[in-house]
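Q: Return atomic coordinates for the entry below.
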Amino acid sequence: MTGESAPLRAPARPFAPDRLLAALRGAALLLAAGAVPMVVRLPWIGDMGVHAATVERLRHDLFHPGNPMVDSPTDSPYYSPWTVGLAVFAKATGLDTFDVLRCAAVVGLVVLVTGVRRFVRTLSTHPAAPLLAVLCLLLLWGVRPFVWSGFLGLTSLSANASYPSTFATGLGFHLLALLARVLRRPGGAGFAPYAGLGLLWAVLMLSHQFTGVVLTFGVLGVLVAAPGRPTRAGALRIATALAVGLAVLALWPYYSFFALLGTDGLEEIHQPLYRHALARFTLVPLGLLALAARFRRDRRDPLVVWFLLGLLTVGAGAVLDKWSLGRTEPAIVMPAQLAAALCVLDRGARRLRGAFAVVLTAALAVGLWAQRDALTFVLRGDALPRAVAGDAWKVWQPVGWAMRDAAYGDVFMTGDRRAACTLPAYGGYTVAAGYPDFFLPDERRRAVDTARYFAPGTPRAERLAVLRRYHVRWVLQRPSRGGLPAGDPALREVRRGPDGRVLYEVLDRGRPPAGAVRRAPVSGPR
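A: Have a look, this model is predicted:
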């Protein structure tokens, strides 16, 4: 916010031996080697279904994709610049959705690593700093690993590499680095660089909203740490960036960004973020010591400001029972992890440096062992070491086989949530969405109708009415889960899956919806 030419903060002078750099490079290469089979395998877990379905809808209709999970012409916040770009790439290359997501995982990881490297370079010139920072971001968590979008633990990232949150986090680090460099320019920068920063911020916010908030706290930290006093010219440049960003958010055609601010129903699904905090963040307090050392030297340190903003937000969520604010926990964790990495290499923390290096090394080893279950997403079950097999995550069995007889856009009735999560990834629709969807006005009714269809004692006429209401063509279920019996004349058994599910064709579907068109056959893997 000033035109002075002084750097944002004087970088620490390097002192560590070359042996440290070689060790860090070896660890980084080992992790990179593990990422290769993970990208190839593309593990089915968590939100993979909705992200694959989003790309699938956009590749079939780039301008009017409709809801990604159910047959409804509603908007969706999943239609972001990132997923639109993936769909354009899919159209241009002819790759199927899952190969596109493999490419997305590679790009997301590259953007993340290069973003961390560029931002850390604004804080330290030591050649080992970026590598150590990446290791801390991956391993300095807790003894109880978990998987959640926007959290960079090794286990979580192994499952989420292809998700928008990984790309958005990397993009946010690039934004922090660019902002720090713009603030250092002699005499200040013109308005064009700030307009570009505003555009980048809008892409970040549209791509993954919670990650956008987390990195916005980092942006505020960089601004607070800017040298000199704020000037009117600097304020105008920041206002320009903000105006450009808000304009892009307002004009984004795929969904209303500002409608998200009034969204209800997020609290229950995010309440687990406030449970077992000690087990999930056991190693993070080590970074708090490093942050305290930085705070003693500089009350406007960017990592300290970033951390405090995150702490206030997460704390407000706990006090106000706004559990969705727990999604900003990375704003507490990431600055602490980065501070821990820099503390080992920083001459300014001379008293802490020696002992801290030993403790940090031990903590990283503990973190690596604690997250050994990341191998679940790299190796098949029978190839897992005995020490991992007992803690392995259960990777889903996708139901692409059920689409062999279906056409793109056919509607399925299923009471199995995992089937509802995976079917749209292959081109089908389900009656009830497998994931919460606050842009879907009849979401509750769809869930109730699905439950009624499979509930014991529901009259046959009511079940048929539900199938007709949503123009269901296929029923996918396990025989013991209720619904119309196997011998009902309205159903015809088509095939049985490897997981015990049975696919039935609905013979009594009623009239097709007005204006219905013949849908293209499904392509891609089964």
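Q: When you work out contacts or count neighbours from here on, use the C-alpha atoms and nothing else.
A: Will do.
Q: List the residues that contact Leu220.
A: Pro302, Val305, Trp306 (Cα atoms under 8 Å, 6 or more residues apart in numbering).
Q: wouldn't the first one be in contact with Thr216 here?
A: No: in terms of Cα atoms under 8 Å, Pro302 does not count as a neighbour of Thr216; the distance is 12.0 Å.
Q: In terms of neighbours, single out the busier of those two.
A: Legend: neighbour count by other Cα atoms under 10 Å for Pro302 and Thr216, higher for Pro302 (26 against 21).
Q: With adjacent residues omitted, what lies nearest to that one?
A: Gly221 (4.2 Å; Cα to Cα, 6 or more residues apart in numbering).
Q: what's stretch 27-38 in contact with?
A: Leu131, Leu135, Ser158, Phe377, Val378, Leu379.
Q: Name all residues that make contact with the third one.
A: Going back to what we said before, that points to Ser158. Ala35, Met38, Ala374, Phe377, Val378.
Q: Point me to the helix or strand that includes it.
A: helix 154-160 (DSSP states H and E).
Q: so how far is that helix off the chain centroid?
A: 10 Å (Cα atoms, centre = their mean, to the nearest Å).
Q: elements contacting the next helix or strand after it?
A: Remark: after helix 154-160, the chain's next helix or strand is helix 164-184, criterion DSSP H and E. Helices and strands touching helix 164-184, as assessed by 3 or more Cα pairs under 8 Å, 6 or more residues apart in numbering; DSSP states H and E, comprise helix 81-93, helix 97-121, helix 191-207, helix 209-224.
Q: Here is a second sequence; please produce its structure as well for comparison:
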Amino acid sequence: MLFSVAVAVRQPWGADFGLHAAVVGRLRDDLWQPANPMVEVISPSPYFTPYTLLLAVIAKVTGLGPATVLSAAGPANLALLLFGLRRFVGLFTTNRWAPVLALLFVPLLWGPAVPQWSGFPALRGLVLILPYPSTLAFGLMLLCWVAVAGALRTASWRRWLVAGLLGGLVILIHPFTAVGTVLGVVAFVVGRLTRLRRPDLVGMLVGAAAALVPVFGWPYFRVTDTLASASELDAIHEALYLDAAGRYGLAFLVGVPALVLRLRRDRLDPLVLLFGLSGAVVLAGWLTGAYAFGRVWPVVVLSLQVAAAVVLATVVAAAFGRRPAESPAPSDPAGVAGPDAAGPAPRRPGSGSRLLVGLWAAVAAVACLAGFATQYGNLLLVLPADQLTAPRRAAHDVTNLPNFGWVDRAVAPGSVVLTGNAPAGRALLAFEIRSVAPPWPDPLLADEDRRLAEQAELVDAATPDPRRRALLTAYGVDWILDLDGSYGWADGYASTVVEGPGKSRLLKVAQPR
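A: Down below sits the predicted model:
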């Protein structure tokens, strides 16, 4: 937690940070009719969520900037994620070492080509995404599953109400995580289908209503519109299917034996069902080209990681001299029966079994070390900028983050900057600087395609002068950002030039007389 505070102070956030900071800024400026966070137009946006709304209110009350408030939320998100993980693991065992193993496995058991995406809690990426909505949503997802397990155990409609409210929040905050949340709920419910009673069914209806009422009553965007446009995001997610072994292989290496053991014990084990359901969704995305379903990979990996933590903690305790804290009995597939439900402790395994357990534990330890060795680099982002030199970054494989502080010093918040470089446009959003076309896909922006086409016209040297001037005026362009000196045409429109690092420069557009 102290490390997360240090990271929040340094603010070495990933590319999405600018977008979420811009969202907070727009909501702070107008809670009732906020403008689009990326461009100068009023439109619905799927980024206006309960999370960013809360941060906007905090920013408005405190007077703090959006980037500061969003950064400060990072440690809180991490605390919620860790709490949710502890409670989730506790559904399957009371062994005190299982949560410790899960704390290691979840960030480390991925692969050498680990993805740095929001919603993927791998160590390398987690350092960069702590303040993101996806991190909060991941923690809420775990707590939603815990609430569902408790509701199935007690037939309490109040717990279903809590589960529904948590699920509704996840849907609004991060729809991709919501898909995994639903799969987890199904996994727990399927395990008890033959024993559901009327109070359970009533509770499920209460939970569904608690989730859907706020979702369909949310004033900033319609969830149905977001779902209908999901296919527009397939292309950007295809990378999640490339080199699957390199991205997720360590989780499979350590976790598959654990799932096999749980499957042999109970065919309706919730972790096994979660793995199967989420794996089926990921596979369907690969077969159909609906690559946005690749965002369910974290749930596939999580089921492997948690199963490995639970089973390894139990079998190691049994093999090497201590009575294990039992996992819940097969008769309670919701995983909430408690340690005594599993019956008597297993007998001490023979030397051959102990050898296999020791080998498995050794493989898990080596896998964790390998995961740390390939992911630790971004931990160095807490160092002062002058100590994180280019050679040190290269030696430790630290993610290179763009630095546009020089642009922020020259450009006022709310200005429109023209650049054909999408990563630059994404970074500038953190300073509340807008673009001509959205640098991130925005499925609810009606004129997104036209904006992209006309932005390409603006930066094309062959565009006739009258056409370019008309577009500059139409979009209210205040500045032109030339990153490599290739915008020679921009000199004819500039009244002021600000030199940046290397060949980059910032040109203030002269106002027409």
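Q: quick one on the thing from earlier: just tell me the aligned range of the helix holding Ser158 of structure 1 in structure 2.
A: Residues 123-129 of structure 2 are matched to helix 154-160 of structure 1 when aligned by TM-score structural alignment.
Q: Return the set of buried residues in the matching stretch.
A: Buried positions in stretch 123-129 of structure 2, judged by neighbour count with 16 or more other Cα atoms under 10 Å: Leu123, Arg124, Gly125, Leu126, Val127, Leu128, Ile129.
Q: looking at the contacts of stretch 27-38 of structure 1, which has the most residues close by?
A: Phe377 (27 neighbours).
Q: And it, what's its match in structure 2?
A: So Phe377 of structure 1 corresponds to Leu381, using TM-score structural alignment.
Q: residue contacts, its match?
A: Contacts of Leu381 of structure 2 (Cα under 8 Å, 6+ apart): Val7, Arg10, Pro12, Leu388, Val398.
Q: swap in Ala133 of structure 1?
A: So Ala133 of structure 1 contacts Val116, Val120, Gln337, Leu338, Ala341, Leu342 (Cα under 8 Å, 6+ apart).
Q: 6 Å - rerun?
A: Leu338, Ala341 (Cα atoms under 6 Å, 6 or more residues apart in numbering).
Q: wait, is it part of a strand?
A: No: with DSSP: H, G, I helix; E, B strand; the rest coil as the criterion, Ala133 of structure 1 is located in helix rather than a strand.
Q: now the alignment partner in structure 2 of it: how far from Ala370 of structure 2?
A: Aligning on TM-score structural alignment places Ala133 of structure 1 opposite Ala102 in structure 2. Counting by Cα to Cα, to the nearest Å, the gap from Ala102 of structure 2 to Ala370 of structure 2 is 16 Å.
Q: and what of Val41 of structure 2?
A: For Val41 of structure 2 relative to Ala370 of structure 2 (Cα to Cα), the value is 47 Å.
Q: Farthest-apart pair in the contacts of Ser158 of structure 1, please.
A: Spatially, the most separated pair among the contacts of Ser158 of structure 1 is Ala35 and Ala374, at 10.2 Å (Cα to Cα).
Q: Tell me which of these two has more neighbours.
A: Ala374 (27 against 21).
Q: Just give me the mean distance for the match of helix 154-160 of structure 1 relative to structure 1.
A: Overlaying structure 1 shows stretch 123-129 of structure 2 at a mean distance of 0.7 Å from the equivalent residues (mean Cα distance after the TM-score superposition for structure 1).
Q: Could you confirm Pro436 of structure 1 falls within a helix?
A: No: under three-state DSSP, Pro436 of structure 1 falls outside any helix and is assigned coil.
Q: what's the counterpart of it in structure 2?
A: In structure 2, Pro436 of structure 1 lands on Pro441 (TM-score structural alignment).
Q: how many neighbours does its match have?
A: Around Pro441 of structure 2 there are 13 residues (other Cα under 10 Å).
Q: for the one 4 residues further on, same thing?
A: Residue neighbour count, defined by other Cα under 10 Å, stands at 18 for Leu445 of structure 2.
Q: now do Asp29 of structure 2
A: 16.
Q: Thr49 of structure 2 -> structure 1?
A: Aligned counterpart of Thr49 of structure 2 in structure 1: Ser80 (TM-score structural alignment).
Q: Helix, strand, or coil at the residue lying closest to Arg124 of structure 2 once chain neighbours are set aside?
A: Excluding the flanking residues, the one nearest Arg124 of structure 2 by Cα to Cα, 6+ apart is Gln375, at 4.7 Å. With three-state DSSP as the basis, Gln375 of structure 2 sits in helix.
Q: Gln375 of structure 2 against Gly125, yeah?
A: No: using Cα atoms under 6 Å as the test, Gln375 of structure 2 is too far from Gly125 to be in contact (8.4 Å).
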